[in-house]
Structure formats: C-alpha cells, structure tokens
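Visitor: Everything below, folded, please.
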Amino acid sequence: MSFYQNPKELSAFDAKFEAQKIAFGPVSFQVAHCLLKFEVLATIDKAGDQGATLAQLAQTNMLNEYALGVLLDMGLSMGLVWLNEDAYVLDKTGYFLLHDDMAAINLNFVQDVCYQGLFKLDKALLDGRPAGLSVFGDWQTIYPALKDLPQDAKESWFAFDHYYSDHAFPQILPLVFDHSPKHLVDIGGNTGKWALSCCEFDPEVEVTLMDFPGQLAVAKENAAKRGFTDRVRTFATDLLDESRPFIEGADTYWMSQFLDCFSKAQILSILQRTAKAMTANSQLFIVETFWDRQPSAASAYCVNATSLYFTAMANGNSRMYHSKDLMALLHQAGLYVDEDTDNLGLGHTLLRCKRKP
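Guide: All right, here's what the predicted structure looks like:
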C-alpha cells in the first residue's frame, strides 16, 4: 500500500516531536477522555466562534478552574482547542473527537475495554495469552466472558463490534442474497445482528447461529423481539473444540469479523471443518477488515491498533490479518475464492468461497 511503502517526509525536529507524542500518548488519551466525560469540549462547542473563558467554563462544570486549566492546557498542545485571547475555541481535531461517531466508539472501546489491560501488553506478547484480561477476571479468552463484563465495558465492546458491521451490512446483504441462500449457518453469530438483518432482507431465508451459549441466549431474545423465532435457530458450541461437529449440508455458511478472533492454526481448523460440512454446491462468505486493503492510512491505523486488543485482551494469539495470510489458509483448507470484493462498509472485504473440486 502506498501509504506504507515510503517513509514520510519529516524534518528531524518534527520527528522528534512525534516521538514525544508517543511518549506521552497515555496522558493525551486520558485528557481527551476527561474533556469529553466532563463535557468541556461540548460546552466550548456550544459557545461558538467566541469561545469560553476558564471562568465561564468553571461556572457550568463540576470541575474547578485548576482542573479545567490543566486539561485545557494539554488540549491546546494536542490541537483540540485554541485560544482566542483568553477564550477557548474548539479546533478541528476537537470537533471530530466530539462529533465523529467512529472516534467516540473507538475511544470508549479503548477506555472501557482495553486501557487497563494494555499495561500487560508486554506479558501478553511473551506468553501468547491475553494477560490484560485479568483486570476483568480469570478467563482464558474474552468471548465467554462478554456477558459478565462490567456494564461499561460490555456496552463499549458491543458498540465497537456492531458499529463496524452495521456500516458494512447494507452493502453486503444484496451481494450475498444475489446467490439465493435458503439456509445460512452463521458461524460465530454472536447476538444475531447479521441473522436478523438477513431475515428482514429475505422473508424466506432460515438462519442457524453457532456460538457460545451466552451470546446465543441474547440472540434468541433479539429474534423473539423481532418476530423471527421460527426462522432463527441456535446451535450452542465451542468453535475451537475440534470434537464438536459443524452443521452439515447448508447451502450458505457465513463468518463476519470472526476469523480475526483466532490464530492461524485455529483458523485453519475452523476452515477445514467448515469445508468438510459443505457440499459441492455450498458457499462460504467471509467478511474481514484486512489491514493491507484499507482505503486510507487512517483506517489502516485503526485496524492495526485493533490487533493489539486481540493480543492483550481477547485471546493473545490473533490479529487483523494481511489478506494473503487468509488466502493461504483457505487454500490449505481445500477452499478457493470465487468472488472478492473490497471497500465495503468501513474498509471491509467480502470473500465468496467454494470447496475445491
């Protein structure tokens, strides 16, 4: 990708400043979090072009002038606000931090799910396990723990997960249903967002979700609320347990933002068992956000940062993959890519796979 192939043209002075930003990165993050949490940026935004002075902000905020001062001084250095004489005015970066949905979703996810655990990233890298997950309890991976996470962490995790899928689904649904699925097996179906979208899109399709019991219990509730109980079934299983069977003979299998949750060896096992369950006429759709196929440096940055969530918090051995890595695993599993579509949703790729003859 062009934005990774050549080094940026930076002066030594600017590069040194970038290094200092990294050194104080956790401080900047928490300042941004507090400026949002205490609605300081929102208050400055409402004040418009004239801005708001420290005294004015202190009158409408639970923080005193000292607390506001240290936050806003750093906000100046971060480019979140600027000074118009003695009044603080929202700068462009502050505007997008306040108003951009993606920025809010990502920031809350890092704050509520990742921040404390990332302190143990070094241990996770050495041990190959999610050492940071211990901040929430004694779990091997985050997936069976989702229903038991603290409420803030749970809400931020699902908001992060659903935000990216929600932006992709409207574009992906017509592409999938152009191939007339009748029985779709949603492997790693989570709480049923895709299954319910399918039922709304096509009044005839039937969907079976395969996942942990905790996620499927929520999926059942969601299906009942939408009146799809007769068309949405569940199949509780541990997808990493190679002794557990996969549902056989469906015409369509589906994996959305799923394979990045596993190591290469685990992905190969899942793909091999899927291929074994498929018939010669079955199709497998895979949706992933490959870091090498992102449309911009900003999206690639977010995708690569998400890999470290997997390392420290989720399982210790998965990541957002390069597309060539998954292509090689598909080939090993006896599958091939029949259709390949990039730039869906927020940098998603849709692969339609078939079993090798």
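Visitor: From now on I want contacts and neighbour counts done on CA atoms only, so please keep to that.
Guide: OK.
Visitor: other SSEs contacting the strand ranked longest in the chain?
Guide: For the chain, the strand with the greatest residue count under DSSP state E is strand 335-344. On a contact count with 3 or more C-alpha pairs under 8 Å, 6 or more residues apart in numbering; DSSP states H and E, strand 335-344 meets helix 151-177, strand 348-355.
Visitor: ok now the shortest one, how far from the chain's centre?
Guide: Using C-alpha atoms, centre = their mean, to the nearest Å, we find the averaged C-alpha position of strand 348-355 to lie 20 Å away from the chain's own average C-alpha position.
Visitor: Could you also give me the structure for this next sequence, so I can compare it with the first?
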Amino acid sequence: MSVTYGKDNKTALQAKYDAQKIAFAPIMFQAALSLRNLGILELIKKKRNGITIEDIASELDLSVYGVKVLLEAGLSMELVTVEDDIYKITKTGWYIQCDELTRVNMDFTQDVNYEGMFTLEDSIKEGKPTGLKVFGEWPTVYEGLAHLPEKVKESWFAFDHYYSDYAFPEIMPLVFKNNPKQILDVGGNTGKFSIQCAKYNEEVKVTILDLPGQLNVARKNIEENGFSDRVDGHPINLLDHSNPFPKGADIIWMSQFLDCFSQEDILQLLTRSYNALDENGRVYILETYWDDQEFEASTYSLHATSLYFTNIANGCSQMYHTEDMLKLVEKAGLEVEETVQNIGVSHTLLICKKK
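Guide: All right, here's what the predicted structure looks like:
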C-alpha cells in the first residue's frame, strides 16, 4: 500500500520566506539560545506589562546594543512582540524559556550536535560519524560516552532520559502483567529501567547488557538505590554478533535501543534475542517511530534526531519508520503479538514472540 508524506501547497512567497528561515536557522538558533541563557526572556516574562531594551540592559548588566540585536532577532522568530518600545514575550517565547521538552532539545542541539554538524556532508559520504571527532577519536559515541565533556554528557543524558522517564511509569504494568521473574535489559545504559523494575516488583531479577564503561555507571546507580542483590550487569560488545545473549529471561527488553543501530545490526540483535528466548519468552521493543506520531512537532524532532545518529552517534542508524522495524522483526523469526501506542511523549511498544 502506497503512503504519501508531506505536502507542497504553500504560495511561492511563503515558500521563499520559509527557505530564508532555513538559510539563517543556525544563526537564529544561537540568538534564541542567547535570549534564554542571558536571562532576557525570563526577565520579559516576569514583566507582565512589558519592559524596554534599556531597562533589560540595566537589570542584566548587558549593553543596550547587545540586547537590541537579540530582541530584534527575537521579533522575526516571534519570541517577543514590541509596541511603543515595550517588549513582551509571546507563546513561542514562553516555550523557549519554560518548556522542559524544548529546553532539553535545545541543550542537546547546542552541546552535543552543533559543532559537529558542520561535517554532516562528510558523514553522508563516508558512512561514519565524522562530527564525533570534536569530542574524541571513538568509532561511535557509545564508546566515548563516559569520557565526554561534563556539559555534553549532561545534555546527552538529559535528552535520552527525558523521553524514557515519561514512558517508564506507564510501561511497568505492561511489563509485569505476566509476572516475569527474569528480565534482560539490553543496552541498559545508566540502569534507570532496571532500577524502576526492581522498585516496581520485589521479586524480579534484572541483568543489564552493555559496554563495561556504561555498566560501571549503572552499578553505581544500582548500589545507591540498594538493588545490587537483584540487578546485575553482563559486560558485552553488543556489536559482536558472535557473542550470544544470556538465556533464561522471561523478557528481553530494548528501550530506545534499536534506533542506535543500522538495519543490518538490528536484524542481528533481534536474531540473538530470538536465540536466547524460550517458547514463553517475549521481546519488548520500545521506540519512537517518526510515522507514528500524533503531532507534527514530534515527527520534525525525530527527523532531526536521525541526523544526530548520522553525524555524531554512529553514522548508520536513525529514528525508524514503523515498517522498517516490522520487517526486521519478521526476518528475525519473531512476530508482533501486541502493539501499544502513545506511551509517554511519543513511544510505541512492540511485544514480540517467536513465530
């Protein structure tokens, strides 16, 4: 069945205006970030009756010139309005200043992606994350994650956790509806999901599969939460497909994990999951698919995030279309038993069993 995405019904004038927005987008992004970080939007927000450029400059100890050029850019971005020299914040300006999702996305763009994205063309040509070299010489971001500059690491984890933190409370009843005793958390990262499971169910045991560096971070978090007796780690290079997954788990859990790999690697990871399952086991895949979003803003964000994978993360993965994943599930010998949509911010859960 053929499906069409996108539309082209703008006037020529609107299309040209939108093209200029794209042409100057990097500059205007920095202006919006400066308006936020320098406290200008926050100050305007607090002044319900508005405020002048001179008063902003005085209160924030900035030059009138600096405030002026930023606010004039803010007018074109529709972050502020001005009437009789009095500036007020708009709804869009409020979201830039106050919305947690927008803040997380902007920090991720600035701290993790911005400098590296200058080499996006090279990443496309070479199939490598060429932008990652601004931080270090690793083949993928995952090997270097524990060694990234602190601010970069903070923004990376804030981005990663924001989406999962909203999803995990909703997902727990689905995970434990059949009372699993053993869960394999593949790519468990800092151990957030495993800790949530241990808190939710007093009997379950969870094993995290991840790189040794990430397991060290996870173990620290597990110990701090007092779950070392029920949550452990299994060090593994997940891209070494000759290395089998441990058997015996009731659930093999993959959350925001498979989007970190190429389709070829996803097929191998799902095949290794298949081989580790018994007939009653299930594979749970929690992902954000760009075609399965309620809001255009979500699809836009996911398409942008795909380019992070291209340029910074690994050079070969993306936020996938649902059909891409379903084809790989089938090739691995699995079938989708249940689909649960609209979890958290933008997630879909696929519960899979052996055919």
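Visitor: Superpose the two chains and report the TM-score.
Guide: Here the TM-score for the pair of chains, by TM-score structural alignment, normalised by the length of the second structure, is 0.97; 353 aligned residues with a C-alpha RMSD of 1.2 Å.
Visitor: coming back round to it: what inclination does the longest strand of the first structure have with respect to helix 151-177?
Guide: 110 degrees (axes from the mean of the first three to the mean of the last three C-alpha atoms, to 10 degrees).
Visitor: buried sites along strand 335-344 of the first structure?
Guide: Going by neighbour count (16 or more other C-alpha atoms under 10 Å), the buried part of strand 335-344 of the first structure is 335-337, 342, 344.
Visitor: Could you provide the helices and strands packed on strand 335-344 of the first structure in CSV, with additional columns for distance to Met278 of the first structure and mean neighbour count?
Guide: Output for those, formatted as CSV (distance: least, C-alpha to C-alpha, whole Å; neighbours: other C-alpha atoms under 10 Å):
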stretch, distance to Met278 of the first structure, mean neighbour count
helix 151-177, 17, 17
strand 348-355, 7, 22
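Visitor: In JSON lines: those, plus distance to Tyr321 of the first structure.
Guide: Formatted as JSON lines, those follow (distance: least, C-alpha to C-alpha, whole Å):
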{"stretch": "helix 151-177", "distance to Tyr321 of the first structure": "16"}
{"stretch": "strand 348-355", "distance to Tyr321 of the first structure": "12"}
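Visitor: Which one of those lies nearest to Leu36 of the first structure?
Guide: Each of those has some distance to Leu36 of the first structure by C-alpha to C-alpha; the shortest is helix 151-177, at 15.3 Å.
Visitor: distance between that closest one and the chain's centre?
Guide: 8 Å.
Visitor: That one vs the second structure, mean deviation?
Guide: Superposing on the second structure and averaging over aligned pairs (mean C-alpha distance after the TM-score superposition for the first structure), helix 151-177 of the first structure comes out at 0.6 Å.
Visitor: Check which residues of the helix or strand following that helix are buried.
Guide: The helix or strand immediately downstream of helix 151-177 of the first structure is strand 183-187, counting by DSSP states H and E. For strand 183-187 of the first structure, burial by neighbour count (16+ other C-alpha under 10 Å) applies to 183-187.
Visitor: can you give me the strands in the stretch 251-355 of the second structure?
Guide: Using DSSP state E, counting those that start in this stretch, the strands of the stretch 251-355 of the second structure run over 251-255, 282-287, 334-343, 347-354.
Visitor: how far apart are the second one and its match in the first structure?
Guide: Meaning strand 282-287 of the second structure. Mean deviation for strand 282-287 of the second structure: 0.5 Å (mean C-alpha distance after the TM-score superposition for the first structure).
Visitor: still on that earlier bit, any chance of the strands of the stretch 251-355 of the second structure in TSV, with distance to Pro244 of the second structure too?
Guide: Formatted as TSV, those follow (distance: least, C-alpha to C-alpha, whole Å):
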stretch	distance to Pro244 of the second structure
strand 251-255	13
strand 282-287	15
strand 334-343	17
strand 347-354	17
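Visitor: can you tell which of those strands is closest to Phe295 of the second structure?
Guide: The nearest among the strands of the stretch 251-355 of the second structure, by C-alpha to C-alpha, is strand 334-343 at 11.0 Å.
Visitor: what stretch of the first structure does that closest one fall on?
Guide: Alignment of strand 334-343 of the second structure against the first structure: residues 335-344, by TM-score structural alignment.
Visitor: how much does the matching stretch stray from the second structure?
Guide: Stretch 335-344 of the first structure sits 0.7 Å off on average (mean C-alpha distance after the TM-score superposition for the first structure).
Visitor: which stretches of the stretch 1-150 of the first structure form helices?
Guide: 2-5, 12-23, 25-37, 40-47, 54-60, 65-78, 92-99, 101-109, 121-127 (DSSP state H, counting those that start in this stretch).
Visitor: Just name the most buried of those helices.
Guide: Of these, the one with the most neighbours on average (mean count of other C-alpha atoms under 10 Å) is helix 40-47, at a mean of 20.
Visitor: Where does that one end up in the second structure?
Guide: The aligned range for helix 40-47 of the first structure is 40-47, by TM-score structural alignment.
Visitor: Pull up the gap between Ala15 of the first structure and Ala333 of the first structure, please.
Guide: 45 Å (C-alpha to C-alpha, to the nearest Å).
Visitor: Leu238 of the second structure maps to what in the first structure?
Guide: Per TM-score structural alignment, Leu238 of the second structure is aligned with Leu239.
Visitor: about what we covered before: how about the helices of the stretch 1-150 of the first structure, which one is nearest Lys220 of the first structure?
Guide: Closest approach to Lys220 of the first structure among the helices of the stretch 1-150 of the first structure (C-alpha to C-alpha): helix 101-109, 25.4 Å.
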